[in-house]
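*Asks:* Sequence and predicted structure below; questions after.
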Amino acid sequence: MTDQPEGTRPSHEAVEHKPGTVVDLNDYRRSLDPLPVTFHRRELDAILWIYGRMVGEGEWRDYAIDHLRDKAVFSVFKRSGEFPLYRIEKNPKLAAKQGAFSVVGSDGRILKRGHDLRQVLKVFDRKLKLLD
């Protein structure tokens, strides 16, 4: 047990190695690395619903999910091995400001950002029309 607040790393000077001290390995690992940001089940359901629709239309073919320390990313690919067409990101640090959810295009532009994931995913409801 430590006097450190949860989610912070102890400095090397603050950690004392006393012989004979028993340390719980799970507590030690949690103190070193905070848990990554993940998508909740309802968020993932909404994303996978859009993904399934776009796969059915032949637009998307593959995806990847990354859980990082500061954000969770759902990447969508036309073909595996290419750069992602879109990235659906959840960044909790931006929740109070611009919204935790965003859709990022392949060029890095943020296409839509907001607090509600379903509203942000409406960016995929737009139909692109060919202009003559």
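*Replies:* Right, received. Where do you want to start?
*Asks:* can we go C-alpha only for contacts and neighbour counts from here?
*Replies:* Fine.
*Asks:* in the protein, which spans are helices?
*Replies:* Ranges of helices in the chain, per DSSP state H, are 25-32, 41-56, 117-120.
*Asks:* one more structure, for comparison:
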Amino acid sequence: MTDQPDLSPGEAVSQGSSVVDLREYRNRRDPLPVTFHRKELDSILRIYGRMVGEGEWRDYAIDHSHEKAVFSIFKRSGEMPLFRVEKNPKLASRQGAYSVMNTHGMILKRGHDLAQVLKVFDKALKLIKS
């Protein structure tokens, strides 16, 4: 037993300090990284699988930071990525959280809906004359 009174969370202690919820403190100090949700990753991997089957892509990498999540697509693993699919929640209210960039950092497509943004990888159908 101590001489200190029982305190509810957030109530001040007599020495001027306060009780802080540990989960709340950790979230403020070190926020969770931005990640792709299962449905987002499924739609990206569906296109990736199709392009691997066509022999155009061979490797990928996924990066998660506190600001954005990036799915990088490579022709060979030792090179710069051919494309990057990025999710940046800070841009969600402006241009859209999702974007596709090429090797040089040029934005090929950006938007609020990942499925619409990923249509940049759809190949145009060509009419073949016989």
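*Replies:* Noted; the coordinates are in hand. These numbers come from a predicted model, not from an experiment.
*Asks:* returning to that earlier point: winner for burial among the helices of the first structure?
*Replies:* Neighbour counts (mean count of other C-alpha atoms under 10 Å) averaged over each of the helices of the first structure peak at helix 117-120, with a mean of 16.
*Asks:* Tell me the residues of the second structure aligned with that helix.
*Replies:* Helix 117-120 of the first structure corresponds to residues 114-117 of the second structure when matched by TM-score structural alignment.
*Asks:* average offset between that stretch and the first structure?
*Replies:* Its matched residues in the first structure lie on average 0.4 Å from stretch 114-117 of the second structure after superposition (mean C-alpha distance after the TM-score superposition for the first structure).
*Asks:* picking that back up, reformat the helices of the first structure as CSV; add distance to Arg87 of the first structure.
*Replies:* Shown next, in CSV, are the helices of the first structure (distance: least, C-alpha to C-alpha, whole Å):
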stretch, distance to Arg87 of the first structure
helix 25-32, 28
helix 41-56, 11
helix 117-120, 12
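*Asks:* For His66 of the second structure, see how far away Arg23 of the second structure is.
*Replies:* 17 Å (C-alpha to C-alpha, to the nearest Å).
*Asks:* which residues does the residue most central in space within the second structure contact?
*Replies:* Using C-alpha atoms, centre = their mean, the residue of the second structure that lies closest to the mean C-alpha position is Ala69, 2.4 Å off. For Ala69 of the second structure, the residues meeting the contact criterion (C-alpha atoms under 8 Å, 6 or more residues apart in numbering) are Pro33, Val34, Thr35, Phe36, Ile62, Asp63, Glu86, Lys87, Asn88.
*Asks:* Scan the residues you listed and report the most crowded one.
*Replies:* When these are compared by neighbour count (other C-alpha atoms under 10 Å), Lys87 ends up highest, at 26 neighbours.
*Asks:* any idea what that one aligns with in the first structure?
*Replies:* Using TM-score structural alignment, Lys87 of the second structure pairs with Lys90 in the first structure.
*Asks:* likewise Ser72 of the second structure?
*Replies:* So Ser72 of the second structure corresponds to Ser75, using TM-score structural alignment.
*Asks:* I appreciate the help and will end here.
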